[in-house]
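Student: got a sequence here, can you build the structure:
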Amino acid sequence: MNKFMSVLEDILLPIADKLNNNRYLTALRNGFMVALPLIIFGSIFVVIANLPFLDRLIGEEAYATYQNALGPASAATLSIMGLFVIIGIGFKMVEQRGGEAIYGGVVALASFLVLTPQILEETAGVIPTSALGAEGMFLGIFTAFISAELYQLFVRKNLTIKMPAGVPDAVSRSFSALIPITLTLSIFLLIRIAFSFTAFETVQNFIYTLIQQPLTALGSGLPATIIAVLLIQVFWFFGLHGQIIINSVFDPIWYSLNEQNLSAFQAGEPLPNIVTKQFMDTFIVGIGGSGMTLAVIAAIFVVTKSRQLRELGKLGGPAGIFNVNEPVIFGLPIIMNPLVIIPWLLAPVIVAIVTYFAMDLGFAPKPAGLIVPWTTPALLSGYLATGNNIMGAVMQLINMAIVFVIWLPFLKVLDNQYYREEQSVQATA
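Tutor: Sure, this is the predicted structure:
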């Protein structure tokens, strides 16, 4: 076991360190964090607009009016979430270099809009919301990275207008950004013109066909999901925040799949995807935190007798209800503890497989594309994430039972060890 852990540590820790310190992945992660409050706002109003049985209580016509009144909340946030992510990435990319971050955000947005087709069917001057949401997500990410780098390059080359002393600071900064922004947007305009002469016609079609579709198809499958879940657990075992590392890579895919489900849910159509952002966050991480340790806390109260574990359960229980599990990770401990590596790695993978097939077979509903705040307690989060479906909560309950059973024998071994140590200390006292 020690040799196996040593090999894992030698291989994975350098990779994790590079991923964690990669400025592009950091900007990507922070860009999504900028958009998160808006995404949650839109999700809350989708839930409110689709309350169960409300159509029967107030009538179909009143219900349609009610939904139309609340519709702009999601249309102005969830449907165009790509815009907020682009601004966030551009802002964070320039902020990392100590530049004028706000111009990084606006040049990223403007560059994306330059590349985006502004026509819907035969109506010019109209941008379809699909281009600003899931379909345009990957183009937006690449555009934000490249535009921010170009802007910073022109700034470093001193291609700026220097205003004389006495000019208001806001005016001076605006003119200073003029040439870098002009050059950056001109490059993207040339790219758009060049692609208009290709079979793809637009950069968006090129990115979507050659990159986004294949990656989305890969990320929506069970094998890639198992790998992602396993790596999250492995990184956490070595004391690294596995979610931050893996989410930086997979979030663009999972959010894209999420928005596809949301569009289908709002249209009353069958949901296309099982694996989405909320599949991961609600049915795996959202049961006490990474490793679904809420079930571990429940097992502590049921089977353990050592004072150390029972005190840990009292300390970690309230936090675990809201999916904060650092007390368990550092108090059990889980980090670098060979006694718990098997259940720690195995339980989330088994849960991911069981949940996937339960949704595939129709036993449990697929996530409806609603972003539920990560601190929402289990059962309630499962109910909300599946569009107010009680079977979402039932699926979470089943997942907790699976984790409980897998952890039980290993927790007993750990408890016996702690209990013997406590008895030995009492005997010598």
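Student: going by C-alpha atoms from here, please, whenever you check contacts or count neighbours.
Tutor: Noted.
Student: elements contacting the helix or strand hosting Phe206?
Tutor: Take DSSP states H and E as the rule and Phe206 turns out to sit in helix 203-207. Packing partners of helix 203-207 (3 or more CA pairs under 8 Å, 6 or more residues apart in numbering; DSSP states H and E): helix 137-156, helix 169-195.
Student: out of those helices, deepest packed?
Tutor: helix 137-156 (a mean of 22; mean count of other CA atoms under 10 Å).
Student: on that earlier part again, nearest to Lys366, out of the helices and strands packed on helix 203-207?
Tutor: Across the helices and strands packed on helix 203-207, Lys366 has its closest neighbour in helix 137-156 (22.0 Å, CA to CA).
Student: give me the contact list for that closest one.
Tutor: Helix 137-156 is contacted from outside by 24, 28, 82-83, 85-87, 89-90, 93-94, 99, 104-105, 107-109, 111-112, 131, 160, 177, 179-181, 183-185, 203-204, 207-208, 212, 252, 256, using CA atoms under 8 Å, 6 or more residues apart in numbering.
Student: still on that earlier bit, let me have the helices and strands packed on helix 203-207 in JSON lines, extended by distance to Arg307.
Tutor: Putting those into JSON lines (distance: least, CA to CA, whole Å) gives the following:
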{"stretch": "helix 137-156", "distance to Arg307": "50"}
{"stretch": "helix 169-195", "distance to Arg307": "62"}
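Student: before we go on, could you also do this sequence so I can check it against the first one:
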Amino acid sequence: MNAIMNWLEKYVVPVAAKIGSIRWLVALRDSFIATLPITMAGSLAVLLNAILQTYPAQWGWTGVVNAAQPLIMIDNTVSMGSLNIFAIFFAVMWGYHLASAYKVDGVAGALVSVSAFFMGINATAQVALGKKLSAGAAKILTDAGVTVSDQSITVGNAFTTGHLGSASLFTAMIFGALAMVVYIYLMKKDISIKMPDTVPPAVSKAFVSLIPAIAALYVISIVNYLFTWCTGQVFGDWLSEMIQAPLLHAGQSAGMVLLVTFLVQLLWFFGIHGSSVLQPVLDSIWQTSQLANIAALQNHDPLPYKWVRGSWDAFAWYGGAGGTIILLIAILWVSKRADEKTVAKLAFVPGLFNINEPVMFGLPVVLNAIYFIPFLLAPLVNTAVAYVVTMLGWVAPVQIAVPWITPPILDAWMATNFDFRAIILAVFNMIVAFFIWLPFVMASSRMQNEELTE
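Tutor: This is a model prediction of the structure:
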């Protein structure tokens, strides 16, 4: 055991720490974190509409649905202004945090990033028709520049929520990153217009970023034009088909899910915030999948993904990464170590709300050899069980983003849109985790007793 830990500490931990300090990855992580209020607001709206509309409609309670129409419309408006245009918010935060990481004007960086995003998506809106248009109506639309067919009408220079939601996140990431490379480089080279000291600071600041911003946007425009000319396809559409969709599909594989679980636990054991280090991966793949599920629920469509970002929180990471609330329960139940029981009592309430730093660093779990195996094994087993059960359709997939401080079991129930089977799965996994932790807690207690008798 010591040999393995020494090897990991010597070769794995330095690499992980270095990856966790890369400015681009830190900016990507912070960008997703910054959009949390928008995600929560949209998810709450979808959740309330499920209570007010979806379930009553299924049960035939049309009177409840009709009476709740004002609230339903309010929730729909919140969704339209949050989740349905999520990629815009991300693009703004992406540019801001990248620019701030390199200590250049973050506001201008945000504007450059969101402008680059709009350049990379297809500005064409297509609307399906319920029936064929009359010849007169078709002529009026055609004269206005609208393309008309028997099944749909297509309008140029228009964006739909399909362009602006989570489906376009990868376009926002790549085009925003390319634009910011140019912008940051020119800003660092001080290629800018200098204004006299008498000019107000706000005006002077805008002129400083003028040349870098213009250059960045023209580079994006040229790249987009050349790409479309060569492929006949807008970059954003190509990216969704060739890269984003396969990557999200790969995120549904058991191997990828378990690998990420293992890496998060391994990094945490050495005191590195594994969830934060891997958050760019977690959010780019599984948060995007979760947003797609939320959008599908809102539109009453089939859920496209079964394992998403919130699946870990609902069924494996109880009380934080590692499922440490189960460790605290085991210590309070069977341990005879006064030091561990004292820490467990102090850490239990924060643990109920998924704050596990007190137990990670106070017990500690970090670099505690006796807890190395269960800390890795319990979340892996829980994730594997939840993955199989979810993929078999025995429990509904996570389709609502709930606040991260939501206590265990309640989190699973709410996140799966109130599927009672999620409660059963969460309790089952917690029991399994308890019996994985139990022998190691007892061993830790015996070790101290033996030390005291020597």
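Student: overlay the chains and give the TM-score.
Tutor: The TM-score (TM-score structural alignment, normalised by the length of the first structure) is 0.94; 422 aligned residues with a CA RMSD of 1.8 Å.
Student: nearest to Gln426 of the first structure, out of the helices and strands packed on helix 203-207 of the first structure?
Tutor: From these, taking CA to CA, the stretch that ends up closest is helix 137-156, at 59.9 Å.
Student: give me the mean deviation of the closest one from the second structure.
Tutor: When the second structure is superposed, helix 137-156 of the first structure averages 1.5 Å from its matched positions, counting by mean CA distance after the TM-score superposition for the first structure.
Student: contacting residues around the aligned partner of Phe375 of the second structure in the first structure?
Tutor: By TM-score structural alignment, Phe375 of the second structure lines up with Trp344 in the first structure. Contacts here follow CA under 8 Å, 6+ apart; on that basis Trp344 of the first structure touches Gln233, Gly291, Ile334.
Student: can you get me a residue count around the second one?
Tutor: Here the neighbour count serves as a burial measure; for Gly291 of the first structure (other CA atoms under 10 Å) it reads 28.
Student: out of the contacts of helix 137-156 of the first structure, which are buried?
Tutor: Among those, those buried by neighbour count (16 or more other CA atoms under 10 Å) are 24, 28, 82-83, 85-87, 89-90, 93-94, 99, 104-105, 107-109, 111-112, 131, 160, 177, 179-181, 184-185, 203-204, 207-208, 212, 252, 256.
Student: the residues you listed in helices, which ones?
Tutor: Within these, residues falling in helices by DSSP state H are 24, 28, 82-83, 85-87, 89-90, 93-94, 104-105, 107-109, 111-112, 131, 177, 179-181, 184-185, 203-204, 207, 252, 256.
Student: show me where the second structure has strands.
Tutor: Assigned by DSSP state E, the second structure shows strands spanning 124-128, 147-148, 152-156.
Student: longest helix in the first structure, by residue count?
Tutor: helix 390-428.
Student: show me what that one is packed up against.
Tutor: Applying 3+ CA pairs under 8 Å, 6+ apart, we find helix 390-428 of the first structure packed against helix 294-303, helix 307-321, helix 341-360, helix 380-385.
Student: list the buried residues of that helix.
Tutor: Buried residues in helix 390-428 of the first structure (16+ other CA under 10 Å): 390-397, 399-404, 406-408, 410-412, 414-415, 418-419.
Student: in JSON lines: the helices and strands packed on helix 390-428 of the first structure, plus distance to Gln118 of the first structure.
Tutor: Putting those into JSON lines (distance: least, CA to CA, whole Å) gives the following:
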{"stretch": "helix 294-303", "distance to Gln118 of the first structure": "49"}
{"stretch": "helix 307-321", "distance to Gln118 of the first structure": "46"}
{"stretch": "helix 341-360", "distance to Gln118 of the first structure": "37"}
{"stretch": "helix 380-385", "distance to Gln118 of the first structure": "33"}
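Student: which of those has the highest mean neighbour count?
Tutor: helix 380-385 (a mean of 24).
Student: that helix against the second structure, how far on average?
Tutor: Mean for helix 380-385 of the first structure is 1.2 Å (mean CA distance after the TM-score superposition for the first structure).
Student: no further queries at this time; thank you.
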